[in-house]
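S.K.: The sequence and its predicted three-dimensional model are supplied below.
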Amino acid sequence: MAEIFAGRYVLADPIGRGGAGAVWRAWDRRRRRYVAAKVLHRRDAHTLLRFVREQALRIDHPHVLAPRSWAADDEQVLFTMDLARGGSVERLVGDYGPLPPAYVCVLLDQLLAGLGAVHAEGVVHRDVKPANLLLEATGTGPPHLWLSDFGIAAHRDEPRLTEPDHVVGTPGWIAPEQLLGAEPDVPADLYAAGLVAIHLLTGGRPDAQGLVSAYARGVPPAPRDVPAPLWGVLGPLLHPDPQHRFRTATAVRKALAEAARLLPGTGTYEEPIEVFDQLGPPPPGFTEQGPLPRPFDPEVPYEESAPPSAHGTTPPSASLPHAAPTTTVARPVPPPPAHPPALAPVAPHPEPAAPERRRGGGPPARVAVPVLLLALLCFAVGFWALTQAP
């Protein structure tokens, strides 16, 4: 039986897992749709504080997958987001390898648009990487990217939760100044976006340490599979010194738009890129319209139980478990006893008794009651006459 969380979210099936908990496809009773529910275990105050920060982020932007609601139940807490069905950018590269430069420009522009909205709220994401960039299942149409997972995001004016010598982020996707203990800032997110672009263009994981060494001798040449116009944007973006990078996501988007116009065959791809639906149909017990009705259980509200049976009987109220059914029905009549064929043939199955008649036959109730009252009246009159006789 599916688990119902906080009386609102029906957990269907797990679609992801992390160190702090799991992500489920869940049916939201209030919104009447499937959502992604991130369920965390309340193990310590540190985890709870990160949960509070993440669920408190409310950014309404088409390329930001921020939490929409949250709930707590016993030792677990969850918050929900829109359901991204196309998997992650990391999986897309795993399926297709290096992506066409024009396609990469579209994805990178959407990532920068999402980062611009996040930075406008004074927030630094701090964990920009392909696994945290989710996609809608658009088929062979234009891709739609969401920036997700704000578990370690931080406001620039808030105190840090970690010691200065403790680095937060995913190794290989962290800006060099973060490794040296610098405060979280916008250029660090933009640096990670540049690493993501290299990953999309080459199909391999960028060598962040190699880039740092290469920049010690000046801006290095474009890596293989990276067109020169795009390297004119990514080169400054990946500079180890944040003072040499773009300062805002909007500035990067403007430079990217100019570079995209110089790419040969912009908008055409040798092989169509298709973003499949990675989730598939709902699990058993669920449909695209939500969970199937459950067998009647007096411990749960009536709307969660199965509909009335084929005989028309309505289940008792959940608050009155011993109440009689609200609909009057005919009681089934048991079949007659079997007889040996030599003695008597088997009688046909009798018709069900009418609802007005009592078990075992007899006059209808609307006739028996007046007759009984009349008999009592006659008895009373006769008794009075005997007492008055001389």
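M.R.: Thanks, I have it.

S.K.: only C-alpha atoms for contact and neighbour calcs from this point on.
M.R.: OK.

S.K.: So for the one helix or strand Val104 maps to, what gets flagged as buried?
M.R.: For Val104, the enclosing helix or strand under DSSP states H and E is helix 101-120. Neighbour-count burial for helix 101-120, counted by 16 or more other Cα atoms under 10 Å, picks out 101-119.

S.K.: and if you look at stretch 265-283?
M.R.: Of the residues in stretch 265-283, those scored as buried under the neighbour-count criterion (16+ other Cα under 10 Å) are Ile273, Glu274, Val275, Phe276, Asp277, Gln278, Pro282.

S.K.: Can you list which of those are found in strands?
M.R.: Under the assignment DSSP state E, the buried residues of stretch 265-283 contribute nothing to strands.

S.K.: coming back round to it: what's the following helix or strand after the helix holding Val104?
M.R.: Next in line after helix 101-120, if elements are assigned by DSSP H and E, sits strand 123-124.

S.K.: contacting residues for Asp277?
M.R.: Asp277 is in contact with Arg85, Gly86, Gly87, Glu136, Ala137, counting by Cα atoms under 8 Å, 6 or more residues apart in numbering.

S.K.: cutoff 7 Å now
M.R.: Residues counted as contacts of Asp277 (Cα atoms under 7 Å, 6 or more residues apart in numbering) are Arg85, Gly86, Ala137.

S.K.: repeat for Leu262
M.R.: Pro229.

S.K.: likewise Pro67?
M.R.: Each residue near Pro67 by Cα under 7 Å, 6+ apart is listed here: Gln55, Leu57, Arg58, Phe79, Thr80, Met81.

S.K.: just curious, which of those is nearest to Val10?
M.R.: Nearest to Val10 out of the contacts of Pro67 is Thr80 (Cα to Cα; 11.9 Å).

S.K.: tell me which element that closest one is part of?
M.R.: Secondary-structure assignment from DSSP H and E places Thr80 in strand 76-81.

S.K.: just to revisit the earlier point, let me see the residues that make contact with the helix holding Val104.
M.R.: Contacts to helix 101-120, defined as Cα under 7 Å, 6+ apart, come from residues 63-64, 145, 147, 186, 197, 200-201, 249-250, 253, 260, 266-267.

S.K.: for comparison:
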Amino acid sequence: MGEIFAGRYELVDPIGRGGVGAVWRAWDHRRRRYVAAKVLLQSDAHSLLRFVREQALRIDHPHVLAPASWAADDDKVLFTMDLVGGGSLAHLIGDYGPLPPRFVAQLLDQLLSGLSAVHAEGVVHRDIKPANILLEATGTRRPHLRLSDFGIAMRKGDPRLTATDLVVGTPGYIAPEQSAYDEPDFPADLFATGLVALYLLEGAKPDAQALTELFRAHGTPHAPRTIPEPLWQVLTGLLQPEPHARFRSATGARKALAEAVLLLPEPGVDDELIEVFDQLGPLPEAFGPDGPIRVPTSSPD
């Protein structure tokens, strides 16, 4: 049996790492279901403060994976989230390479929908990247995306936890104004979202700095050969180097995307079908679909 945390959460097996802690598959004895649990050792005050900020977020939206509950036990704290089994967008690109434009448009619409809810709460995510965008294991059905890992997110107006001359985020998905140490704001999330969409369409991490230099030197470039013009117009509205030149909101970008989708070519009969597999792997021997397997003790004769 696994370690039981705070008398409720039984840690089953490690499934990943977040920004400030290890992520486990855990059995919730009270709600009788599997959850994802992010566990942090209370040894780093700075990480603990970020952890507390993250667990305080309560954003109820189908395309956001925010903390649901938390607990503390001895020298550890954890919070739990829904268990999402289909891996990240990085896994999907690893399996398939560049994705069909209509499939990308579905994912981008869901990401913008979730981001609208996050921004409506006054929260700037600050770390939008393929590894932080998870997928339900939907097989060949319509994909279902969840924006996760709010470890460095902050509400506008909250005090920063890093020095103002430090750049926060993941290299390659940082907006130009973040590199200039500007205060975190929603347009930076939109820029990172555009980079994620470009990554999905091209199957490789885009060079954000080169792209920014290209925009600044020559204006909005023509669409790459592999990206339909209507979809490219949406991406350029996200990728403008100057924050004021981007879409004013995730909702505005989503409206433009809906119009662009109407102009996209229909999928061909020979197009590859994208399947989102379960990436979690089998449960350990001591656990089954309904939780821990208790071996009955034999009664004395």
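M.R.: Cool, the structure landed. Remember, predicted model here, so these are calculated numbers, not experimental data.

S.K.: and the most centrally placed residue in structure 2, what does it touch?
M.R.: Most central in structure 2 under Cα atoms, centre = their mean is Ile133, positioned 2.5 Å from the mean C-alpha point. By Cα under 7 Å, 6+ apart, the residues touching Ile133 of structure 2 are Ser88, Leu89, Leu145, Arg146, Leu147, Ser148.

S.K.: Show the buried residues in those.
M.R.: Among these, those classed as buried by 16+ other Cα under 10 Å are Ser88, Leu89, Leu145, Arg146, Leu147, Ser148.

S.K.: could I get those residues as a markdown table with distance to Met1 of structure 2 and secondary structure?
M.R.: Written out in a markdown table, the entries for the buried ones among the contacts of Ile133 of structure 2 read as follows (distance: Cα to Cα, whole Å; DSSP: H, G, I helix; E, B strand; the rest coil):
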| residue | distance to Met1 of structure 2 | secondary structure |
| --- | --- | --- |
| Ser88 | 28 | strand |
| Leu89 | 32 | helix |
| Leu145 | 32 | strand |
| Arg146 | 30 | strand |
| Leu147 | 31 | strand |
| Ser148 | 28 | coil |
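
S.K.: Redo the residues you listed as TSV? Include distance to His218 of structure 2.
M.R.: What follows is these, written out as TSV (distance: Cα to Cα, whole Å):
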residue	distance to His218 of structure 2
Ser88	34
Leu89	31
Leu145	34
Arg146	35
Leu147	33
Ser148	35
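
S.K.: Which one of these is nearest to Arg50 of structure 2?
M.R.: Within these, distances to Arg50 of structure 2 taken as Cα to Cα reach their minimum at Ser148, with 14.8 Å.

S.K.: returning to that earlier point: mean per-residue distance, the helix holding Val104 of structure 1 versus structure 2.
M.R.: Superposed on structure 2, helix 101-120 of structure 1 shows a mean distance to its aligned partners of 0.3 Å (mean Cα distance after the TM-score superposition for structure 1).

S.K.: can you give me the strands for structure 2?
M.R.: So, for structure 2 - with DSSP E - the strands run 4-5, 9-17, 22-28, 33-41, 69-73, 76-82, 123-124, 133-135, 145-147, 154-155, 287-288, 291-292.

S.K.: Give me the mean distance between the third one and structure 1.
M.R.: For strand 22-28 of structure 2, the mean deviation from structure 1 after alignment is 0.5 Å (mean Cα distance after the TM-score superposition for structure 1).

S.K.: Show residues contacting that strand.
M.R.: Counting by Cα under 7 Å, 6+ apart, the neighbours of strand 22-28 of structure 2 from elsewhere in the structure are 8-17, 33-40, 291.

S.K.: mind running it again at 8 Å?
M.R.: 8-17, 33-40, 83, 291-292.

S.K.: so which of the contacts of Asp277 of structure 1 is the most crowded?
M.R.: Gly86 (24 neighbours; other Cα atoms under 10 Å).

S.K.: check contacts around the counterpart of that one in structure 2.
M.R.: Matched to structure 2 by TM-score structural alignment, Gly86 of structure 1 sits across from Gly86. Going by Cα under 8 Å, 6+ apart, Gly86 of structure 2 touches Leu134, Leu135, Glu136, Ala137, Thr138, Val276, Phe277, Asp278, Gln279, Leu280.

S.K.: what's the farthest-apart pair in those?
M.R.: When those are compared pair by pair using Cα to Cα, the farthest-apart members prove to be Thr138 and Leu280, with a separation of 13.3 Å.

S.K.: what sits against the closest residue to Pro100 of structure 2 other than its chain neighbours?
M.R.: Taking Cα to Cα, 6 or more residues apart in numbering, and ignoring the residues beside it in sequence, Pro100 of structure 2 has Leu201 as its nearest neighbour in space, at 7.0 Å. Remark: with contacts taken as Cα under 8 Å, 6+ apart, Leu201 of structure 2 is in contact with Pro98, Leu99, Pro100, Pro101, Val104, Thr226, Ile227.

S.K.: Aligned to Leu201 of structure 2, what sits in structure 1?
M.R.: Matched to structure 1 by TM-score structural alignment, Leu201 of structure 2 sits across from Leu201.
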